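**Q** Sharing a model prediction with you, sequence too.
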Amino acid sequence: MVKNKKRPLIVIRLSAMGDVAMTVPVLLAFRKKYPGTPITFITRPFFGKIIRQVPGVDVYNTDLQGRHKGITGLWRLARDIRGMAPIGIADLHGVLRTHLLRVFTLFMAFPFRQINKGRAEKKALTARVKKNFKPLKTTFERYAEVFSKLGFPIELSDTDVLEKQALPQAWIRQLGQDKKKWIGIAPFAAFPGKQYPIGKMEEVVRQLASRGEHSLFLFGGGDKERQVMTEWEKKYPSCINLAGKSSFEEELALISRLDLMLAMDSGNAHLAAMYGVPTLTLWGVTHPYAGFYPFMQDPGFSLLADRNQYPEIPTSVYGKRLPEGYENAMSTISVNAVLKKITEITG
């Protein structure tokens, strides 16, 4: 291991939101064990806002649509990295861009180690026939392996979560002395097979709102999502739709103070988990066995589609493949089951 404390270790994870959020507990474990080793994290500007929550980690923003676009741009990025004089590079992404970056840094004086994504194991887990249905290594463990290859073994059992963030004054004024349980709800997912039926989710919201015991915060991004959540906000007085009303940093501060996050197998679940917020996840055609269960969450904080009715689950790692007839897999998770689990977790 190189012991020059002034030279940084470069960490690369360009996307996506959930995958970047999953690096946080690993970075915290690294910082705890190797406080004198600087880290520079290379990612997209938006995702850098997540990494800046980790004390002692610098962020280098890539410009993949400009200066770092294409092969020439990656060559520029390689030169930028050489200028940082790193002690090594931990590639936590393992995609074409980072493979090319590795080629461009082959003759530079630092090691470049990449994630083993376990593609063969995941292919067997998601196979239609001869499925090897068993839990795989977690993504957190795969990230940690990369650091170990560089001479920095870390223990994920000896890590922390991020501290709660201070709420913006605007939110303090709006929420006042709210003593209710704060529940975050992220009702959307990137793929249909991972999203709880919107009618069922609205029923969850309606029943929670009718109890008068909770303040409900709705998270989502796209125009169609905002429209749905705006309607819910109008219907149910205890709902606050955050989409388009606050910055991402403000949303992170609010997430850090939730009593519970209800989400799909999606980025919002990992954002909540990195603060140690109890996170209830709903799973459709994906499955926790693929290694993406939120960090340090109780295994009971999840509800899964019925594999007896839908034996091909998991159909893919990220939920892109939705076999014919599997459109209603998530409907096997009842509204009552969701409400009961929320009550169980929040007390």
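**A** Noted; the coordinates are in hand. Since the structure is predicted, the reported quantities are computational estimates derived from the model, not experimental observations. Numbering: from 1, shown residues only.
**Q** only C-alpha atoms for contact and neighbour calcs from this point on.
**A** Fine.
**Q** check contacts around Thr139.
**A** With contact taken as CA atoms under 8 Å, 6 or more residues apart in numbering, Thr139 is in contact with 22, 291-292.
**Q** same check, this time on Thr286
**A** 193-194, 265, 313-319.
**Q** So what touches the helix or strand Leu28 falls within?
**A** Using DSSP states H and E, Leu28 sits within helix 24-33. With contacts defined as CA under 8 Å, 6+ apart, helix 24-33 is touched by 37, 51, 54, 56, 140, 143-144, 152, 154-156, 158-161, 274, 295.
**Q** Show me the contacts of Thr286 that map onto strands.
**A** Among those, no residue falls in strands (DSSP state E).
**Q** related to what we said a few turns ago, tell me the first helix or strand C-terminal of the helix holding Leu28.
**A** strand 39-43.
**Q** Next one for the comparison:
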Amino acid sequence: MKHMLRIALLEAVRVAGLPGAIAARAKAQQPLPERPRILLIRPDHLGDMVMTTPVLDALRAYVPTAQITMMVGPWAADIVARHPAIDHLRTCAFPGFRRTAQSALEPYTLLRQIAHELREEHYDLAINLRNDFWWGAALMYLAGIPRRVGYALAPAEPFLTHALPFRPHRHSTFYNLELTSAGLEALGLPALEQPFAPEHYPLVFTPTTDEQCWLQTQLEQAGIDEKTEVLVIHPGTGGAVKLWRNAAWTRSANALLNRYPTARLVLTGSPAEHEMLEAIAQGIEPRPLLLSQMTIGQLAALLKRASLVLGVDNGPLHLAVAQGTPTVRLFGPTDPAIFGPWGPANRHIVITSQEKCPSCPCIPCGRLDFRPDELDEHPCVKRIPEQAIEEAACTLLNTFCRQ
């Protein structure tokens, strides 16, 4: 019944948007304005938003006169709000990405409302930067935008003017760049230069001077001077199935501090994760600094200062890559080919439970929404041994921090 309702509602959207689509087709035949208006849509949370940042510099370089607007969820706005390539930032509480319940009709009510607002802004190009986000494709269609770029995936494809074939198991940033390149071609401009690689299109997020000064104060109060190597562990993540064992973090932290006695450890997380940080910190000597009340920029300043960052598959690890800091990260249900580090391969080590856990053949399954009572049946991350983490951390510290 729910599937049939969606089909009916999407058909209603298609019919309602036909007059605008016809007008948009005529507009696409007109000469491109001197300052083309470009809309980028990305509904995701912190990590995915960090992996979107390379397209902003690329667009600004290829279309320096463009007026670039980015529409993001309020939960990730801080990642791109300061980016110099963006002229306007719009926030939208995208359906399906809010961590609250919603009615079956709410996505369509919001779709109509936001499309009406966008129609008044007369965009020349819109790019749906999430490959499976049908709502974003429908939004571009209802807004009457003449060039609408996305992947040819149902049910989004009928709403697009430029639908790219979707090739699975590519990196998330690769997809962002491929769509952006197609958007440039839709405008009659040259495509992005290949290859789509981190050295050509790096992640970008720059902490401010004030954020770096805040960090310096925090470190000084903890007795950490500018010559001390800082190790950061960010153990939390949005999906419980991706968590490692608290006791394993404790043992690995102690092993590293014993190996590098002049280093200091910082544990980071959200306010909701403070209890987990305390549990990990209890057995670590010397006691680590706990920071769970930080802005994104303050966290980035810490990650930039760090010699090494360890964690599971989470947004802050991508933020660390944007700071040029080596990382060690644990993967289980998510695919590192898609969500792994977008940075120099020799500076980042991914440890997958598939390598260390032959009893978990289903990974990467891509599923994160396990109920609490199901988690014990999916221990793919929890079974990664401490030794693997410690060896990877030592490899990076010896290579980049112990010359």
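**A** That came through, no problem. Please read all numbers here as calculations on a predicted model, not as lab measurements.
**Q** about what we covered before: just the buried residues out of the contacts of helix 24-33 of structure 1, in PyMOL syntax.
**A** Selection of buried members from the contacts of helix 24-33 of structure 1 for PyMOL, criterion 16 or more other CA atoms under 10 Å:
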select buried, resi 37+51+54+56+140+143+144+154+156+159+160+161+274+295
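**Q** tell me how far stretch 45-60 of structure 1 is from the chain's mean position?
**A** Mean C-alpha position of stretch 45-60 of structure 1 versus that of the full chain (CA atoms, centre = their mean, to the nearest Å) differs by 14 Å.
**Q** How far does it stretch from one end to the other?
**A** Length of stretch 45-60 of structure 1, first residue to last, CA to CA, to the nearest Å: 8 Å.
**Q** Ok, stretch 7-27 of structure 1 next?
**A** 17 Å.
**Q** quick one on the thing from earlier: same question for the helix holding Leu28 of structure 1: list its buried residues.
**A** Buried-residue list, helix 24-33 of structure 1, by 16+ other CA under 10 Å: 24-31, 33.
**Q** Strands along the stretch 101-250 of structure 1, start to end?
**A** Under the criterion DSSP state E, counting those that start in this stretch, strands of the stretch 101-250 of structure 1 are mapped to 112-114, 181-186, 214-218, 239-241.
**Q** okay, the last one sits on what stretch of structure 2?
**A** Right, strand 239-241 of structure 1. Aligned by TM-score structural alignment, strand 239-241 of structure 1 corresponds to residues 288-290 of structure 2.
**Q** Tell me which residues touch Ala186 of structure 2, please.
**A** So Ala186 of structure 2 contacts 125, 147, 162 (CA under 8 Å, 6+ apart).
**Q** The equivalent of Ser266 of structure 1 over in structure 2 - how many residues pack around it?
**A** Under the alignment by TM-score structural alignment, Ser266 of structure 1 pairs with Asn314 in structure 2. Under the neighbour criterion other CA atoms under 10 Å, Asn314 of structure 2 is assigned a count of 24.
**Q** cool, and Ala154 of structure 2?
**A** 11.
**Q** next one: Phe400 of structure 2
**A** By other CA under 10 Å, neighbour count at Phe400 of structure 2 equals 15.
**Q** Can you give me the distance of it to Val381 of structure 2?
**A** 27 Å.
**Q** circling back to that earlier point, turn the strands of the stretch 101-250 of structure 1 into JSON lines, columns for mean neighbour count.
**A** Below are the strands of the stretch 101-250 of structure 1 laid out as JSON lines (neighbours: other CA atoms under 10 Å):
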{"stretch": "strand 112-114", "mean neighbour count": "21"}
{"stretch": "strand 181-186", "mean neighbour count": "22"}
{"stretch": "strand 214-218", "mean neighbour count": "22"}
{"stretch": "strand 239-241", "mean neighbour count": "22"}
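**Q** I'd like the ones you listed laid out as TSV, including distance to Arg307 of structure 1.
**A** TSV is the format used below for the strands of the stretch 101-250 of structure 1 (distance: least, CA to CA, whole Å):
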stretch	distance to Arg307 of structure 1
strand 112-114	34
strand 181-186	24
strand 214-218	29
strand 239-241	33
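**Q** and of the ones you listed, who's closest to Gly73 of structure 1?
**A** strand 112-114 (18.8 Å; CA to CA).
**Q** Where does that closest one end up in structure 2?
**A** Counting by TM-score structural alignment, strand 112-114 of structure 1 corresponds to residues 148-150.
**Q** Over to stretch 279-286 of structure 1?
**A** Going by TM-score structural alignment: stretch 279-286 of structure 1 matches residues 327-334.
**Q** Name the residues of the matching stretch that come out as buried.
**A** 327-334.
**Q** next one: stretch 383-395 of structure 2
**A** Buried, per 16+ other CA under 10 Å, within stretch 383-395 of structure 2: 383-386, 389-390, 392-394.
**Q** what about the aligned partner of Leu101 of structure 1 in structure 2, how many neighbours?
**A** In structure 2, Leu101 of structure 1 lines up with Leu139, judged by TM-score structural alignment. Leu139 of structure 2 is flanked by 28 other residues according to other CA under 10 Å.
**Q** isn't Leu139 of structure 2 right up against Glu117?
**A** No: between Leu139 of structure 2 and Glu117 there is no contact under CA atoms under 8 Å: 10.5 Å.
**Q** Counterpart of Glu344 of structure 1 over in structure 2?
**A** Match for Glu344 of structure 1 (TM-score structural alignment): Thr395.
**Q** In terms of secondary structure, what does the helix or strand harbouring that match contact?
**A** Assigned by DSSP H and E, Thr395 of structure 2 falls within helix 386-400. Helix 386-400 of structure 2 sits against helix 246-259, strand 308-312, strand 327-331, strand 348-352, with contacts defined as 3 or more CA pairs under 8 Å, 6 or more residues apart in numbering; DSSP states H and E.
**Q** Which among these is found nearest to Leu299 of structure 2?
**A** Nearest to Leu299 of structure 2, of these and by CA to CA, is strand 308-312 at 11.7 Å.
**Q** Quick one: the helices in the stretch 101-250 of structure 2, in order.
**A** 106-119, 134-142, 172-186, 209-221, 246-259 (DSSP state H, counting those that start in this stretch).
**Q** Contacts only, for Pro237 of structure 1.
**A** Here Pro237 of structure 1 is in contact with Ala209 (CA under 8 Å, 6+ apart).
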